[in-house]
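# Dropping the sequence and predicted coords here.
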Amino acid sequence: MEETETVKTTGYNTHYCVIIPTYNNCKTLQRVIEGVLQHTSNVILVNDGATDATPQILAQYSQLEIINLPENRGKGNALRKGFKHAEGLGYNFAITIDSDGQHFPEDIPVFLNTLQASQNKNIILIGARNMGQADVPKKSSFGNKFSNFWYWFETGIRLTDTQSGFRLYPLKPLGKLNFYTRKFEFEIEVIVKAAWTGTEVRNVPVQISYDADERVSHFRPFKDFTRISILNTWFVIIALFYIKPRDLIRKLKKKGFKRFIVEDFLGNQDSAHKKALSIALGVFIGLSPLWGFHTLVVIFLAIVFKLNKVIAFAFSNVSLPPFIPFVIALSFKAGSLVLGEEFSFSYENLNENFEVIKHLKVYIVGSITLAITAAVTFGLLGFVFLTLFEKKKLQPHG
């Protein structure tokens, strides 16, 4: 076996293969295969129902593992078939490379060297192309920037290239995930879901070639862009409603209140101004009449206004269940004062039959008034305290 076929690290076998999905790329397919074989003989080629000279080319390579699909079902489907087959053969990792000639097989060692140097083997490496290169179509560069932005929004991970098909995947972690897409959007689905379940995702630099005479792209701008947009819309909803709240709650639970105050509140590198605004936002949303949506709204606004998400989320919990009756009572009191309406109720009404719902106008006005007043108060107090704390830290000890 060649030295590059298995990268040995202490206590971990990173036996890998290369998966080549192909569909009607007969002009470049042979060159890609020959290039890959220079680095490893562990090659799985997935013929996604090609109707050109692909079968004749593949007939020359008896040493390859070839999966012939009866009809074209999409790149995502071909990759999923390849992953399943590779895992069944005992491989731990799979490097995927497109057959259209845009990738350079000589960059395979870049992935292997990065994997070997990484302590974390639960990692996806994506080849980062130079999208500013002269021969790269502008629509491809725009599509990549668009995809990078939504990937960051959904996962919090900043990448320079999320669309490159030249990648290294850890097969066992992927085998535990459920995938639903089968076209080009699969390459977005896999890296988002992997990141959500704890897999590290990062870029490595690779070369790129866009030869208009040779390269055949099967990306359909309208259909495939629409599919990707629908997938990203769904992922944004999941991220806002579940993933981001889950991660923040896990972080707070893991650290505990004291450690959170020391590390994320006092020790955080954000300015006192930014922290104070985050406090104000959290308190305002927590006291607002948006019951059931506090977490979603506070995280969304913290992202939009580039505030500290953890601090904003923590202070939005001023309306924890034990405090709800008092928050509602104060809201009605504030509403009565603002509107000049006499209103009284007993806690029996509040807890048993919620009679106060009849006075919704008073409650909404009062809750917004209370939210604004408390947000300004806590925000100003937080700013003063944090400013004094920062000045004290900067004073020389002697």
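Right, received. Where do you want to start?
# only C-alpha atoms for contact and neighbour calcs from this point on.
OK.
# Pull the number of nearby residues for Phe284.
Using other CA atoms under 10 Å, Phe284 has 29 neighbouring residues.
# Same check on the one 3 residues further on?
Residue crowding around Leu287 was assessed by other CA under 10 Å; the count is 26.
# Alongside the first one, take a look at this:
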Amino acid sequence: MSTLIIIPAYNEEGSIHSVIHAIKRTHPEVDIVVINDGSRDRTVQIAEATGLAHVITMPVNVGIGGAMQTGYLYALRHGYDIAVQMDADGQHDPEYLAPLLRGIESGEADCMIGSRFVEKTEYRSSLSRRIGILFFSWLISISTKKRFTDPTSGFRAANRQVIEVFSNYYPDDYPEVEAIVLLERLGFNVKEASVLMHSRETGMSSITPIKSVYYMLKVSLSVLMTLLRTRRRAKA
């Protein structure tokens, strides 16, 4: 099945080269598109210089939601069967693409999420991040009656039907949690597979303890709006 790796990137000149090469080294059969989200550094030049990825540059910084929707539109228009989201900072290990792809190729799931917590791994997160993950796991469980161990993971694979949904609408800003709720409410099957994630190769996370509170409030409201939209769609 034809597979596209979507890498949203904002000022990732320190890691984008190694990320692209690591993906092609472990999975030479996949294609890669880098969505340069208005970077002000040399992300574009370095990604293009690899000769291994197509690069799309957004005219301004549109955020992760807009960048990912652009990637899904690219996947849809070029006829890919599977689209995989991977971060540009080196946290997502391409060695663990295999279980995500198997879940889609076998028809086991419509969307596979790479989870750090299905099995015990070496990954360690901050207290604020762990609290956020537990909160969002609870929020999703009451919204979908289904438990997810790592709802904030951005390492995920989607089949062609999900690609079509996300090319029309992809949650904005902090989209991972809302995307799960949206798919489950639309009747898609979302599952998790155990993966190992690494620390960022360069840069720092934009989510601070203070921003975590804002993050939880904003995502909670977004999930509520998704529940209302999907309920109206079901009635229609």
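It's in. Keep in mind the model is a prediction, meaning the values are calculated, not measured.
# how about the residue nearest the centre of structure 2, what does it touch?
In structure 2, the residue lying closest to the centroid (CA atoms, centre = their mean) is Gly154, at 3.1 Å. By CA atoms under 8 Å, 6 or more residues apart in numbering, the contact list for Gly154 of structure 2 reads Gln85, Met86, Asp87, Ile113, Gly114, Glu176.
# Checking it next. Helix, strand or coil?
State at Gly154 of structure 2, reduced to three classes by DSSP: H, G, I helix; E, B strand; the rest coil: coil.
# Which neighbouring elements make contact with the strand or helix carrying Val327 of structure 1?
Following DSSP states H and E, the helix or strand that holds Val327 of structure 1 is helix 324-339. Counting contacts by 3 or more CA pairs under 8 Å, 6 or more residues apart in numbering; DSSP states H and E, helix 324-339 of structure 1 packs against helix 360-394.
# Give the aligned range of the helix it packs on in structure 2.
On structure 2, no counterpart of helix 360-394 of structure 1 exists by TM-score structural alignment.
# now swap in stretch 274-290 of structure 1 and tell me
Taking TM-score structural alignment, stretch 274-290 of structure 1 hits no residues over in structure 2.
# That stretch: how far from the chain's middle?
Relative to its chain's centre, stretch 274-290 of structure 1 lies at 25 Å (CA atoms, centre = their mean, to the nearest Å).
# Pull out the buried positions in that stretch.
By 16 or more other CA atoms under 10 Å, the buried positions in stretch 274-290 of structure 1 come out as 274-289.
# Show the contacting residues for the closest residue to Phe383 of structure 1 other than its chain neighbours.
The shortest distance from Phe383 of structure 1 to any non-neighbouring residue, by CA to CA, 6 or more residues apart in numbering, is to Ala276 (5.0 Å). When contacts are counted by CA under 8 Å, 6+ apart, Ala276 of structure 1 touches Phe378, Gly379, Leu380, Gly382, Phe383, Leu386.
# quick one: His379 of structure 1 and Ala280 touch, right?
No, residue 379 of structure 1 isn't His; it's Gly. Yes: contact criterion CA atoms under 8 Å: Gly379 of structure 1 and Ala280 qualify, at 4.6 Å.
# Helix or strand: which one has Ile221 of structure 2?
Heads up, residue 221 of structure 2 is Leu, not Ile. helix 209-235.
# cool, and Lys191 of structure 2?
Lys191 of structure 2 belongs to strand 190-194, assigned by DSSP H and E.
# and that strand, which stretch of structure 1?
Aligned using TM-score structural alignment, strand 190-194 of structure 2 spans residues 201-205 in structure 1.
# do stretch 130-141 of structure 2 as well
Mapping stretch 130-141 of structure 2 onto structure 1 (TM-score structural alignment) gives residues 141-152.
# Show me the contact partners of that stretch.
Met131, Gly132, Ile157, Arg158, Leu159, Thr160, Asp161, Thr162, Gln163, Val192, Asn232, Val236.
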